[in-house]
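K.L.:
Any chance you could fold what I've pasted below:
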Amino acid sequence: MSDETTDSLAQLNARLLAFARERNWEQFHSPKNLAMALIAECAELVEHFQWLSEAQSQQLSEQKREQVALEMADILIYLIRAAERLDIDLIEAANRKIAINETRYPAEKVYGDARRAGEYDDPAQ
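P.N.:
Modelled structure (predicted):
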């Protein structure tokens, strides 16, 4: 990951922390509350795609695209706040998870096939 990306995430984290502290909202930002807010925002994102075809989901109007962008921003904000409260380095955790997935889903075994990891060894699948 580039220093620019890390710096950008760190800067966003600092801005969000200042925003919460200026409003005395850290008292409400427990990991539990942030996780609940995060899932609610994820549901709001999903609502924008409900009933759309695959093609329609890739061809959003500018207005719908902006609405989706703001829902994604809410998700990112709550995720960053939860990571800050739990002292988790999101970049490091994401890199660890990618390494795990590279092992669980070797390209030569799963290329073009989107089953769950355990289904590749199950002959019934």
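
K.L.:
switch to C-alpha atoms for all contacts and neighbour counts from now on
P.N.:
OK.

K.L.:
Of all the residues in stretch 99-115, which ones are buried?
P.N.:
residue 105 (16 or more other C-alpha atoms under 10 Å).

K.L.:
For it, what is the distance to the chain centroid?
P.N.:
Chain-centre distance of stretch 99-115: 20 Å, with C-alpha atoms, centre = their mean, to the nearest Å.

K.L.:
Pull up the distance across it, start to finish.
P.N.:
Start-to-end span of stretch 99-115 (C-alpha to C-alpha, to the nearest Å) is 18 Å.

K.L.:
Please enumerate the helices of this protein.
P.N.:
For the chain, the helices defined by DSSP state H occupy 3-22, 31-47, 54-57, 62-86, 90-104, 107-110.

K.L.:
And this one, please, so the two structures can be compared:
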Amino acid sequence: MTSGGDAGVGGLTEALRRFADERDWGQFHTPKNLAMALAGEVGELLAELQWLTPEESATVMADPEAGGRVRAEIGDVMIYLVRLADVLGIDLVEAATDKLADSARRYPVERARGSAAKAPDA
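P.N.:
As a prediction, the model looks like this:
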């Protein structure tokens, strides 16, 4: 697998597809299995932050050991998310951009600034 951040989501998608294909793992990479694996990895990320204070969680990356674990779990989350989107034929950047536009509509700055209130269903 290639390394570095300059490959972008498309490069990561290709690398993960190749990685799975080389191992004949496509048979296991059903949307259900990938979503379950993604949820498991998110749970592992949560476990790294669970008992930290808000202040400790904001500075977790300053601790080389804890920060390394958080970074690894975020990497796992990203891998499963990208692989799931690929299997389902979803462009992640387009999906996120569409969701951001919808959120901007539902949470206009003048009403939402500084508020954590949930928007009414729209």
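
K.L.:
Let me see the TM-score of these two.
P.N.:
Here the TM-score for the pair of chains, by TM-score structural alignment, normalised by the length of structure 2, is 0.89; 115 aligned residues with a C-alpha RMSD of 1.6 Å.

K.L.:
Columns distance to residue 117 of structure 1 on top of the helices of structure 1, output as a markdown table?
P.N.:
Formatted as a markdown table, the helices of structure 1 follow (distance: least, C-alpha to C-alpha, whole Å):
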| stretch | distance to residue 117 of structure 1 |
| --- | --- |
| helix 3-22 | 30 |
| helix 31-47 | 24 |
| helix 54-57 | 24 |
| helix 62-86 | 25 |
| helix 90-104 | 6 |
| helix 107-110 | 9 |
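
K.L.:
Please determine how far the spatially most central residue of structure 2 is located from residue 43 of structure 2.
P.N.:
Among the residues of structure 2, the one closest to the centroid is residue 78, at 4.5 Å (C-alpha atoms, centre = their mean). Residue 78 of structure 2 sits 13 Å away from residue 43 of structure 2, taking C-alpha to C-alpha as the criterion.

K.L.:
Over to residue 119 of structure 2?
P.N.:
26 Å.

K.L.:
do the same with residue 102 of structure 2
P.N.:
To residue 43 of structure 2, residue 102 of structure 2 is 27 Å away according to C-alpha to C-alpha.

K.L.:
quick one: what's aligned to residue 33 of structure 1 in structure 2?
P.N.:
Aligned counterpart of residue 33 of structure 1 in structure 2: residue 33 (TM-score structural alignment).

K.L.:
residues near its match, how many?
P.N.:
Close neighbours of residue 33 of structure 2, defined as other C-alpha atoms under 10 Å, add up to 13.

K.L.:
try residue 95 of structure 2
P.N.:
Neighbour count of residue 95 of structure 2, defined by other C-alpha under 10 Å: 12.

K.L.:
What of residue 47 of structure 2?
P.N.:
13.

K.L.:
now swap in the one 10 residues further on and tell me
P.N.:
Residue 57 of structure 2 sits with 14 neighbouring residues when counted by other C-alpha under 10 Å.

K.L.:
and if you look at residue 20 of structure 1?
P.N.:
16.

K.L.:
Kindly report the same for residue 34 of structure 1.
P.N.:
Residue 34 of structure 1: 21 neighbours (other C-alpha under 10 Å).

K.L.:
quick one: it and residue 80 touch, right?
P.N.:
No. Using C-alpha atoms under 8 Å, residue 34 of structure 1 makes no contact with residue 80, being 9.5 Å away.

K.L.:
buried ones in stretch 46-62 of structure 1?
P.N.:
48-49.

K.L.:
distance between the ends of it?
P.N.:
Note: stretch 46-62 of structure 1 ends 17 Å apart using C-alpha to C-alpha.
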